[in-house]
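Participant: Sequence first, then the predicted structure:
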Amino acid sequence: MTTRTPGAAADPAWAAAFAAVPRAAFLPRVMWPYDEEREAFDALDLARDPEGWRRAAEADVPIVTQWDDGAHAGSGRGAHATSSASTPRLVAAMLAALDAEPGMRVLEVGTGTGWNAALLAHRLGERSVTTVEIDPGVAATARRALRRAGLRPRVVVGDGALGVPDGGPYDRIIVTCGLRRVPREWLAQVRPGGSILAPWGTAFRGRDALVRLTVRGDGTAEGPFLQVVNFMPMRAHRTAHPTFPPGLPLTDTRTGAWPPHGMWHPFPFLAGMRVERASHAVQRHDDGHTQWLYDLSGAGWTAAVRRERTGPGVVVRRAGERPLWDELLAAWEWWRSAGEPPVGRFGLSVDDKGETPWLDRPDRPVDATV
């Protein structure tokens, strides 16, 4: 069986790998593909619905393969998705952006099902590929799937944030989990002129953007963002949301305007560069939605409620001193005043002091642009 992968053959260099290594061979018997119409992950059991299972395996949809770090049991969905298979289209796009050639040494951070490692090993050679996975059970399952496919890249159980030093230096690092910071260990393990392809974002919203960083000889790195993506965060980079006690006073009730934005709109990703140390979530209602903003230090929260039946305004309620809604509106005006730039006009610089996002050029950091 071959995988009908939308967009997978767009890069001819990878077409043979996609044809030879089907995604279905790396998926568990019980899995949770994403239903776009219902916006939900529904279980599919190969034994009970083999045709439905195979259709989902070959579809261009993400599939959850683990819930709750493996503590979940049964076919019902768990509380938190903790391992998955990305859409074939995204896998193909990331491999094309990686720009890896046979003979190059590649480290993959986040083995998951093992499918991405299999594609890399098929094209680059299994001795050129090292993949690291923090979950021993996930790693063992991936290793078995790789062996069934006749491929034996090196599979390491460990914290991907530390890299795999004894396998370097690498020409490329490809990351399949969301980052909140770029580990400095990776910069030391990539040869000068090599690159890191990773989803990077902030705690503000569950959206990242792929960044392609070129590593310099002085241990710094720099490069552009490519596209907005949605990845599960690296375990060490998960955001711990504060718990707010009941009965907080609600103040600052007023009206305002807030333009709607879709799931892949660039602004929620970009806003996190300006609204620091905060998280954002949207609660849907039958007649509108509420945008929740949380200060991650526990200093307060804001709820901005928009109801269709009450007109175009937004009612803002705030607990605590931090004016989060004002900060978000200021970020929106900053983005609009800059010409509503897409993600591709932004980039990231990394050095010993941390990460610095920029607009158009490294000498135009986001926190200084207007």
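Facilitator: Yep, it's here. Bear in mind the structure is a predicted one, so any value in this text is a computation, not a measurement.
Participant: From now on I want contacts and neighbour counts done on CA atoms only, so please keep to that.
Facilitator: OK.
Participant: and the gap between the residue nearest the centre of the chain and Ser128?
Facilitator: Centre of the chain computed as the mean C-alpha position; nearest residue by CA atoms, centre = their mean is Phe231, 2.4 Å away. Separation of Phe231 from Ser128 (CA to CA, to the nearest Å) stands at 25 Å.
Participant: quick one: what helix or strand has Asp171 in it?
Facilitator: Per DSSP states H and E: Asp171 is located in strand 170-175.
Participant: For that strand, enumerate the helices and strands it packs against.
Facilitator: On a contact count with 3 or more CA pairs under 8 Å, 6 or more residues apart in numbering; DSSP states H and E, strand 170-175 meets strand 106-109, strand 190-200.
Participant: ok and the longest one relative to strand 170-175, angle-wise?
Facilitator: Taking axes from the mean of the first three to the mean of the last three CA atoms, to 10 degrees, one finds strand 190-200 and strand 170-175 inclined to each other by 10 degrees.
Participant: What are the buried residues along strand 190-200?
Facilitator: Neighbour-count burial for strand 190-200, with 16 or more other CA atoms under 10 Å as criterion, is recorded at 190-192, 194-200.
Participant: Below is an additional structure, to be compared with the one above:
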Amino acid sequence: MGAYDTEIEGLAAAARAALVREIDADGAWGGDPVWREAFAAVPRHLFVPYYYVAGPGGYERRWGESRDPRARERWVRGAYEDVPLATRLRDGELLSSSSQPSLMARMLTALDVEDGDRVLEVGAGTGYNAALLAHRLGDDGLVTTVDLDPEITESARRHLSEAGFHPVVVTGDGARGVPERAPFDRIIATCELPTVPRAWLAQCRPGARILTPLATGLLALSVRDPEHAEGRFLPTAAFFVPLRGEGKAEPEGVSLAGLPGRAREQEPFRFLLTLTRGTLEPAEAYALWKREGEPDRERYGVTVDGEHAWAWLDEPEGPFAWPLP
């Protein structure tokens, strides 16, 4: 190992330890501290050999192979900041990113992984999340990650190999799952979807758990059988790159014109607005939100019953329910 590599690895180790302490202080993995070991062991910088940081003049590219030692130092330190990192752009559009580590920690903890579980990750990204899962489970063969873009899956596979992990990386439409690798005990999505793909339920064992972003929230579903699942949203807000493919999310396009200024600043209200898009007009959603005591995310849930799926407030069979695609 050369002096450059030794210096970078030393900086990375110190920055990784600092990130773990920061997430630890935040209490993100309080429910399952075994994830602390995974974050301490898996080198995030190997999964982001370059990334983009937004600035006043557009995106700045940080690259680990830069000839400027100060630029390399900025790259490795930035790789361990508790922020999402843009990793793939096309015509100014964000196609892929490495999620905020503390959010990843909360999601992985909420996934409630147990030894021996078979896990499907939808949205391979850089491969970092799959590496954390493989480290936690101690068996690469239990982890499958899928992404539509062959460039993303190729780079994820390369990053994983460089870090010493070899889960199954599949190029395909995540909304269709990966039937040849089923059945799964856990499914985790790291991209935004407009609904719960029915194919996922069919590929789950009874009692499986699905964690997926939906309407700027995180939905945790318990699967009863191939036709039925139900669960509630976590309190955490979550913003992800939309899924591309058959189940892709449509642009938000919701106007807040005419609503009180306070409504525009309230994340829980914007969550309700997104969840009920196409069913409630913004003014109706705001009236409901105020009347019901400004509910936070955890009061909402989703039920999947065959071809029908709906979101609800407080109770699945209560008075407030809205159809999902």
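Facilitator: Here it is on my side, so go on. Quick caveat, the model's predicted, so the values are computed rather than measured.
Participant: still on that earlier bit, the strand holding Asp171 of the first structure maps to which residues in the second structure?
Facilitator: Aligned by TM-score structural alignment, strand 170-175 of the first structure falls on residues 184-189 of the second structure.
Participant: compared with the first structure, how much does that stretch deviate?
Facilitator: Here the mean offset of stretch 184-189 of the second structure against the first structure after fitting is 0.4 Å, by mean CA distance after the TM-score superposition for the first structure.
Participant: OK, contacts around Ala321 of the second structure?
Facilitator: Listed by CA atoms under 8 Å, 6 or more residues apart in numbering, the contact set of Ala321 of the second structure reads 310-313.
Participant: export the residues you listed to JSON lines and tack on distance to Gly217 of the second structure?
Facilitator: Listed next are the contacts of Ala321 of the second structure as JSON lines, based on distance: CA to CA, whole Å:
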{"residue": "Trp310", "distance to Gly217 of the second structure": "15"}
{"residue": "Ala311", "distance to Gly217 of the second structure": "12"}
{"residue": "Trp312", "distance to Gly217 of the second structure": "14"}
{"residue": "Leu313", "distance to Gly217 of the second structure": "14"}
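Participant: out of the residues you listed, what pair is the most spread apart?
Facilitator: Farthest apart among the contacts of Ala321 of the second structure by CA to CA are Trp310 and Leu313. That separation is 10.3 Å.
Participant: sorry, back to before: could I get the helices and strands packed on strand 170-175 of the first structure as TSV with distance to Asp42 of the first structure?
Facilitator: As requested, those are exported to TSV (distance: least, CA to CA, whole Å):
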stretch	distance to Asp42 of the first structure
strand 106-109	27
strand 190-200	26
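Participant: Go through those strands and name the closest to Val155 of the first structure.
Facilitator: Val155 of the first structure lies closest, by CA to CA, to one member of those: strand 106-109, at 9.5 Å.
Participant: Can you name every helix or strand that that closest one contacts?
Facilitator: Judged by 3+ CA pairs under 8 Å, 6+ apart, strand 106-109 of the first structure is in contact with strand 129-133, strand 170-175.
Participant: Please pull up the equivalent of Arg345 of the first structure in the second structure.
Facilitator: Counting by TM-score structural alignment, Arg345 of the first structure corresponds to Arg299 in the second structure.
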